[in-house]
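Colleague: Structure for this input, please:
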Amino acid sequence: MSFKDLPAGARPREKLMAQGAAALGDAELLALLLRTGVAGKNVLQMAQELLDGFGGLAGLLHAGLDDLKRIKGLGGTAKRAELTAVLELARRALAERLKERAVFDSPEAVKHYLQLHIAARPHEVFAALFLDAQHRLIALEELFRGTLTQTSVYPREVVMRALHHHAAAVVLAHNHPSGCAEPSRADEAITQTLKAALALIDVRVLDHMIVTRGQTLSMAERGLL
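Modeller: Presented below is the predicted three-dimensional model:
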């Protein structure tokens, strides 16, 4: 079922043209990309089921081509390719913003950027944002996976990557798949260990952010750095 089969007041395209993109919900925006639904399911219903199945926009932004292929109605390559391209553009747009401006000129952009990259991962991921002397983004790297402990996060590897990027500062980040953003004692210990190791090469740790679906907690804002 396509847009033309929807009631006039429920058509996202007309609503966007009349009220602007900000007036549309997530499912409505996604429906614009999908354009058509499947037998017995209109495009808005399909868009909402897609969001529900991936845990919202954050989960969908991590979906790969193979993940999308398993969704009824996305078996064709054209629709999957278009959706994947748009999701990648969203990630790149935020990265460009962080490369042009000091990250803490727009702290919310940093949090959104991390949401796009690691919030929906089913396992723990430890990452670092390497920054230049003006605190602009050089690169984001996922360095470790699995349950984070002091023995699974290697300071030597983080130091080597900081030297590789000629970084002046870093923002550390990891996700909590459990959904609880509160830092653990292990999180605090890892932060202090890495802070001391990076200080030896004159690289500052500006923050350590803990990411869950829909929330990003700053340890610096908590006074834990």
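Colleague: From here on, just use CA atoms for contacts and neighbour counts.
Modeller: Fine.
Colleague: how close does G55 get to T212?
Modeller: 12 Å (Cα to Cα, to the nearest Å).
Colleague: Those two - which one has more neighbours?
Modeller: The neighbour count for G55 versus T212, taken as other Cα atoms under 10 Å, is higher for T212 (24 against 13).
Colleague: Proceed likewise with the subsequent sequence, for comparison:
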Amino acid sequence: MKKRKIKDFPKSERPRERLLNYGEKALSDAELLAIILRTGNKNYSVYELAQNLIVDFGSLKRIAEVGIGELIKYPGIGITKAVQIKASIELGRRIFSEKKNYFGESILNPHDAFLIFKEDMFDLKEEHLFCIYMDVKNKCLNKRLIAKGDLNIVYASPREIFKYALQENSSKLILAHNHPSGDLTPSEDDIIFTKRLIEAGKILGLEILDHLIIYNEDYVSLKEKKLI
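Modeller: Now for the predicted structure:
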């Protein structure tokens, strides 16, 4: 059977033309992905390739999570297409992050803090430690990346954490780091590190309110678990 190409579709049914005529919100996930991929392969049209990708990986979210190395193993996805997919996803993530400006808002519970951290933590392959700096009324003054490490551990300097706190004239802070494995169980090192920061903070008049461990859409609060 002859392979169907996008040019074989009626013009009104081609993803690019549908976007022009009806707007991007009218397109399915497969149609949007087809526009990014641009061309198919010897077996499938670009639209069929996009559909197959979503079905075989399970979701767009899963495609966003995998690395380029895994994408290029998929038949019909070479380096160029893999890079186009990852670049498009990253642009979307950055736009989403820009839309959410939490600075100046009050942080009343661990979930409020999680909402501020999660865009930076999504799909990271190594551990990153971030910190939110707050004033006396729990209003967010700033958020900073403190350290990043290998697959298993973040090497963080308390000096860096407290230096930024003094620069921001902050009186309270919340820490968060990710567990790339997906296991949110706090390690003994996580707990010891946080307790040491709490004690050091008392000397400087800085209150460590919490430490979150995050994996994509999930998190654990050491404070809620009564571990600190």
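Colleague: Fetch the TM-score of the aligned pair.
Modeller: Overlay of the two chains. TM-score (TM-score structural alignment, normalised by the length of structure 1): 0.67; 205 aligned residues with a Cα RMSD of 4.4 Å.
Colleague: in stretch 1-19 of structure 1, what counts as buried?
Modeller: Residues M1, S2, F3, R11, P12, R13, K15, L16 are the ones in stretch 1-19 of structure 1 that count as buried (16 or more other Cα atoms under 10 Å).
Colleague: Could I get the full set of strands for structure 1?
Modeller: Here structure 1 has its strands, by DSSP state E, at 125-131, 137-145, 169-175, 204-212, 215-218.
Colleague: Which stretch of structure 2 lines up against the fourth one?
Modeller: Put plainly, it is strand 204-212 of structure 1. Aligned using TM-score structural alignment, strand 204-212 of structure 1 spans residues 207-215 in structure 2.
Colleague: Contacts made by the top helix by length along structure 1 with the rest, please.
Modeller: Under DSSP state H, the helix in structure 1 containing the largest number of residues is helix 77-100. Helix 77-100 of structure 1 is touched from outside by 33-34, 61, 63-65, 68-69, 74, 109-110, 112-113, 116-117, 136-138, with contacts defined as Cα atoms under 8 Å, 6 or more residues apart in numbering.
Colleague: In structure 2, mark out all the helices, start to finish.
Modeller: Secondary structure of structure 2 (DSSP H): helices at 15-22, 29-37, 46-57, 60-65, 68-71, 79-99, 110-121, 158-167, 188-204.
Colleague: To P180 of structure 2, which of those helices lies closest?
Modeller: When the helices of structure 2 are ranked by distance to P180 of structure 2, counting by Cα to Cα, first place goes to helix 110-121 at 9.3 Å.
Colleague: For the closest one, name the packing helices and strands.
Modeller: helix 79-99, strand 128-134, strand 172-178, strand 207-215 (3 or more Cα pairs under 8 Å, 6 or more residues apart in numbering; DSSP states H and E).
Colleague: Next, the buried residues of that helix.
Modeller: The neighbour-count check on helix 110-121 of structure 2 (16+ other Cα under 10 Å) flags P110, A113, F114, I116, F117, K118, E119, D120, M121 as buried.
Colleague: now do stretch 214-225 of structure 1
Modeller: Applying 16+ other Cα under 10 Å to stretch 214-225 of structure 1 flags Q215, T216, L217, S218, M219 as buried.
Colleague: quick one, what contacts the last one?
Modeller: Applying Cα under 8 Å, 6+ apart to M219 of structure 1 gives the contacts P183, D207, H208, M209, I210, L225.
Colleague: try 10 Å
Modeller: 172-173, 182-183, 187-188, 191, 206-210, 225 (Cα atoms under 10 Å, 6 or more residues apart in numbering).
Colleague: Report the two of the residues you listed separated the most.
Modeller: Based on Cα to Cα, the longest span within the contacts of M219 of structure 1 runs between E182 and L206 and measures 18.4 Å.
Colleague: Next, the buried residues of stretch 198-211 of structure 2.
Modeller: Of all the residues in stretch 198-211 of structure 2, those buried under the rule 16+ other Cα under 10 Å are I198, A200, G201, L206, E207, I208, L209, D210, H211.
Colleague: Roughly how far does the most centrally placed residue in structure 2 sit from L91 of structure 2?
Modeller: Central residue of structure 2 (Cα atoms, centre = their mean): F122, 1.9 Å from the mean position. Distance, F122 of structure 2 to L91 of structure 2, using Cα to Cα: 13 Å.
Colleague: what do you get for S45 of structure 2?
Modeller: Taking Cα to Cα, one finds S45 of structure 2 at 25 Å from L91 of structure 2.
Colleague: higher neighbour count, those two?
Modeller: Applying other Cα under 10 Å to S45 of structure 2 and L91 shows that S45 carries more neighbours, namely 20 against 11.
Colleague: Columns distance to L51 of structure 1 on top of the strands of structure 1, output as CSV?
Modeller: Below are the strands of structure 1 laid out as CSV (distance: least, Cα to Cα, whole Å):
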stretch, distance to L51 of structure 1
strand 125-131, 23
strand 137-145, 25
strand 169-175, 20
strand 204-212, 17
strand 215-218, 18
